[in-house]
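K.L.:
curious how this folds, go ahead:
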Amino acid sequence: MSLARRGTLTVAVLSLLTLAAGQAAAAPVHAPAPAATAAQGAKVTRIEQQVAQDLARSLSDTGWRSQVRAGVSTGAVELSPLAGRATAPAARQLAATVAEADRRIAGAKGLGLDLGPLLRVQLADPSMRAALDAGAEPLVAAAVGDDHAATVTAYDRAGRTHTLDARTLPAQPVYLVDLDSARTTAAGLKLIGDELARKGLNTPAAQTSPAGQTSTAAAGWWATKVDSIEVSDDEEPWFKGGAEMFALVTGFGQDGKARVDSVTMPYLDYDGTVYYPNQILVNWSNYKYNLADVVLMEDDGDTNYLALAQAITAVLLTIADQGTYIPLVNAVLAALPSSWWTDDPDYVDSWYTLAKNSSGRLNGAAANGWMSVSPYFVQQF
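P.N.:
Below is the predicted model of the structure:
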């Protein structure tokens, strides 16, 4: 799925941390840059490409080749367990290689090493199934993160490279090696939440009883619910692997500190499709004011969540509640690793000044999506 608007990540993070006009901009604040470098994110792509080449070479074993063909018959399949169940020496060797690649990817994304299998293999397009079943030799490629790539490198079982047109679906079957982005995104968003909490940000909101006393058992809280949502993109290249969508909601917490809440949106699979999730987007009990901003993003694979968490935390710690929104452009620019200017994570769209009483259709600022929302009271019993 291609929903990204690459090269505009700065806009996404700025909207994440921008506070509404009404006061002159504060003096520049330089946040410490996170440890991750531009090369860090590219590690995932390089690892995927090496695994694609190794998988292609292993397909010289006819029995293992048949097992892979059967494995992808229903969609994406975890590569390490698939190879581990095989008896062919080439497959068993590949299983060990892929398991190590899974661990290296988890490290490159700033996540723990116990996430389990991350790399998957699938047909690039279901229409290739007939040729594959008829005996056509498949090529293997890594799912490319760059939506605007002109070519894609694929490998055959002899290790030779083939340059494929990125905009034309190949006639020859192609296996794509990509990430289980649902698993990595869930772990990454948890890491961001943990990092914010560790720094004293995103603390749970205390509820106030009618008598003015704080209580953890209030009658309920108001929320903004997503009734329907659609994202649009004119280009959807065949070489894209699975992408995971998530939203970042920001505002001032009840304690007066800036906060960010993440919301996973795994159902947003296809462009040009209207979804009706009835999903809670904003829990207003977490926020001091009745305004928040929403940024919709996707992880195409190379996102380093530890670096993202460190960058967001560094900037949030510089923001004080002054009753109005103040842009902290220099602080954000100082915090961003250089790799984020081009690739990861991908900015999709943003919604500014979402209000507690907002309802109806809201178009995104980047004109790449819309959502219909409504106020919703969550009753506590």
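K.L.:
going forward, measure contacts and count neighbours with C-alpha atoms only.
P.N.:
Fine.
K.L.:
ok, now which ones touch the residue nearest the centre of the chain?
P.N.:
In the chain, the residue lying closest to the centroid (CA atoms, centre = their mean) is residue 299, at 2.5 Å. For residue 299, the contacting residues are 181, 185, 243, 244, 245, 344, 345, 346, by CA atoms under 8 Å, 6 or more residues apart in numbering.
K.L.:
now residue 53: how far from residue 363?
P.N.:
Distance of residue 53 to residue 363, given as CA to CA, to the nearest Å: 43 Å.
K.L.:
show me which of those two is the more surrounded one.
P.N.:
Neighbours per residue, other CA atoms under 10 Å: of residue 53 and residue 363, the larger number sits with residue 53, 24 against 17.
K.L.:
for the more buried one, which non-adjacent residue is closest in space?
P.N.:
Nearest non-adjacent residue to residue 53, counting by CA to CA, 6 or more residues apart in numbering: residue 155, 5.8 Å away.
K.L.:
now do residue 356
P.N.:
Excluding its sequence neighbours, the residue lying closest to residue 356 (CA to CA, 6+ apart) is residue 290, at 5.1 Å.
K.L.:
also residue 163?
P.N.:
In space, and not counting its chain neighbours, residue 163 is closest to residue 153: 4.9 Å by CA to CA, 6+ apart.
K.L.:
what about that neighbour, how many neighbours?
P.N.:
Neighbours of residue 153 under the rule other CA under 10 Å: 19.
K.L.:
cool, and residue 273?
P.N.:
12.
K.L.:
the one 4 residues further on now?
P.N.:
Residue neighbour count, defined by other CA under 10 Å, stands at 14 for residue 277.
K.L.:
tell me the contacts of it?
P.N.:
Residue 277 sits next to 226, 227, 228, 229, 267 when contact means CA under 8 Å, 6+ apart.
K.L.:
ditto for residue 113
P.N.:
Contact analysis of residue 113 by CA under 8 Å, 6+ apart lists 103, 106, 107.
K.L.:
make CSV out of these and add neighbour count.
P.N.:
Below are the contacts of residue 113 laid out as CSV (neighbours: other CA atoms under 10 Å):
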residue, neighbour count
103, 18
106, 22
107, 17
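K.L.:
and for comparison, fold this next one:
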Amino acid sequence: MLPFRLRRAVVALAALPLLALGTGQALAEPAPLPAPAGRAPAATRVSVIEDDVARTLATALADPAVRERLRAATAAGAGPTALAPLAAAVSGPAAHGLAEATARADVGIATAKGLGPDLGPLLRVQLADPSMRTALDAGAAPLVATAAADEHARTVRAYDTAGRAHAVETGTLPTRPVYLLDLDTTKTLTAGIDLLQQELRARGLGSATSAVDGSATAQAAGGWWSTKITSIRVNDDEEPWFKGAAEMFALVTGFGTDGKVRVDSVAMPYLQYDGTVYYPNQILVNWSNYKYDLADVVLMEDDGDTNYLALAQAVAAVLLTVADQGAYIPLVNAVLAALPESWWTDDPDYVDSWYTLARTNSGRLNGARGNGWMTVEPYYVQQF
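P.N.:
Below is the predicted model of the structure:
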């Protein structure tokens, strides 16, 4: 299993009780590529920032001290390394410039994703594949690339220590060492989930009651019924070496017991690899918070550019127009129509849909698009 077959994705499962929500040299000859210029659209701003830092890191590796520190920090089994503290720990002008650029980038990325500026280090780096370690230890000059958002890309941009851009083919694993730069998506996911919940509730799409703890009525009754995910899998036909780490979350929404639209967010940090079956035993829907016993599910992914504030605003704009009509009305298409156009380009954020999830459902549920499945079961949560 390649360590970077992770999709840089965040999967959003929107459960709606009344609505839808090796081998071979793959390096081309040095061919300077045009650097990103001008103000990028919001949906690509994170990618532009990452690309700028990748070039800065690559040129900093001309300094032996920076190069050795990164080589040691990314030793086998070390996992991704936060870039800002790594750069700050090395002296010299190259490391100082890298530290300043990374600090600015961390704040810029947080802002572009609609998050606060105080999240701390977000950018991290690791060797693209363990097989590159031998060449790296032997002194081979590394390249630096960003973990591409589009898994169908034929090439990725990588920089050498002179700051020159190279087009590296994605079809085969490069023999030249490549460092991959990506986001600490665990940190951005946690902050994003908190922001989503706050913004949706502020817009009247939730309540102060925790989705996990259950409603006050359910607590008084001594417990509540839920739908629990016993296993889940997202399909992926390719296992590219150039993908970044994934973090996932669920949006659970429908009509609350007060007849108003409600949205709850649930973090799914375990769901990292496509093509892998996970057994989380995780509660997806707390039915005590909802008026109806039916739900829809929309599976989404974040390629790294997701703005959580914009997501909350887009979803709220649609759901606030929906009135309780006393019957189940699936609105998957309406929710998808609210998503920004950028979510439908390149590696699409929409993955799959599950219609009419019932509180009594048990067993395997295939996605309508055939791109994923999950097994669920009713589960009674006893209050103590």
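K.L.:
sorry, back to before: out of the contacts of residue 113 of structure 1, list just those in helices.
P.N.:
103, 106, 107 (DSSP state H).
K.L.:
so can I have TSV of those residues showing distance to residue 58 of structure 1?
P.N.:
What follows is those, written out as TSV (distance: CA to CA, whole Å):
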residue	distance to residue 58 of structure 1
103	21
106	24
107	26
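K.L.:
which one of the residues you listed is nearest residue 355 of structure 1?
P.N.:
Residue 355 of structure 1 lies nearest to residue 106 out of those, by CA to CA, at 37.2 Å.
K.L.:
please identify the residue in structure 2 that aligns with the closest one.
P.N.:
Correspondence of residue 106 of structure 1 to structure 2, assessed by TM-score structural alignment: residue 110.
K.L.:
now for whatever residue of structure 2 lines up with the residue nearest to residue 356 of structure 1, how many residues are close by?
P.N.:
Aligned by TM-score structural alignment, residue 290 of structure 1 pairs with residue 293 of structure 2. Using other CA under 10 Å, the number of residues around residue 293 of structure 2 comes to 17.
K.L.:
residue 373 of structure 1 and residue 225 touch, don't they?
P.N.:
Yes - using CA atoms under 8 Å, residue 373 of structure 1 is in contact with residue 225, at 5.4 Å.
K.L.:
strands along the stretch 101-250 of structure 2, start to end?
P.N.:
Applying DSSP state E, counting those that start in this stretch to the stretch 101-250 of structure 2 gives strands spanning 123-127, 143-146, 155-159, 165-169, 178-183, 223-234, 248-255.
K.L.:
mean per-residue distance, the third one versus structure 1.
P.N.:
Superposed on structure 1, strand 155-159 of structure 2 shows a mean distance of 0.7 Å to its aligned residues (mean CA distance after the TM-score superposition for structure 1).
K.L.:
now swap in the shortest one and tell me
P.N.:
For strand 143-146 of structure 2, the mean distance to aligned residues of structure 1 following superposition is 0.6 Å (mean CA distance after the TM-score superposition for structure 1).
K.L.:
what's the closest of the contacts of residue 113 of structure 1 to residue 283 of structure 1?
P.N.:
Nearest to residue 283 of structure 1 among the contacts of residue 113 of structure 1: residue 106, at 30.6 Å, using CA to CA.
K.L.:
which non-adjacent residue is nearest that closest one?
P.N.:
Residue 106 of structure 1's closest residue in space is residue 113 (CA to CA, 6+ apart), at 5.7 Å.
K.L.:
and for stretch 75-90 of structure 1, what are the contacting residues?
P.N.:
Counting by CA under 8 Å, 6+ apart, 58, 61, 63-64, 67-68, 71, 91-92, 94-96, 98-99, 117-123 sit against stretch 75-90 of structure 1.
K.L.:
end-to-end on it?
P.N.:
23 Å.
K.L.:
what stretch of structure 2 does it fall on?
P.N.:
By TM-score structural alignment, stretch 75-90 of structure 1 lines up with residues 79-94 in structure 2.
K.L.:
and the matching stretch, what's buried?
P.N.:
The neighbour-count check on stretch 79-94 of structure 2 (16 or more other CA atoms under 10 Å) flags 80, 81, 82, 83, 84, 86, 87, 88, 90, 94 as buried.
K.L.:
in TSV, list the residues you listed along with distance to residue 222 of structure 2 and secondary structure.
P.N.:
Shown next, in TSV, are these (distance: CA to CA, whole Å; DSSP: H, G, I helix; E, B strand; the rest coil):
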residue	distance to residue 222 of structure 2	secondary structure
80	44	coil
81	46	strand
82	45	strand
83	48	helix
84	49	helix
86	51	helix
87	53	helix
88	53	helix
90	57	coil
94	62	helix
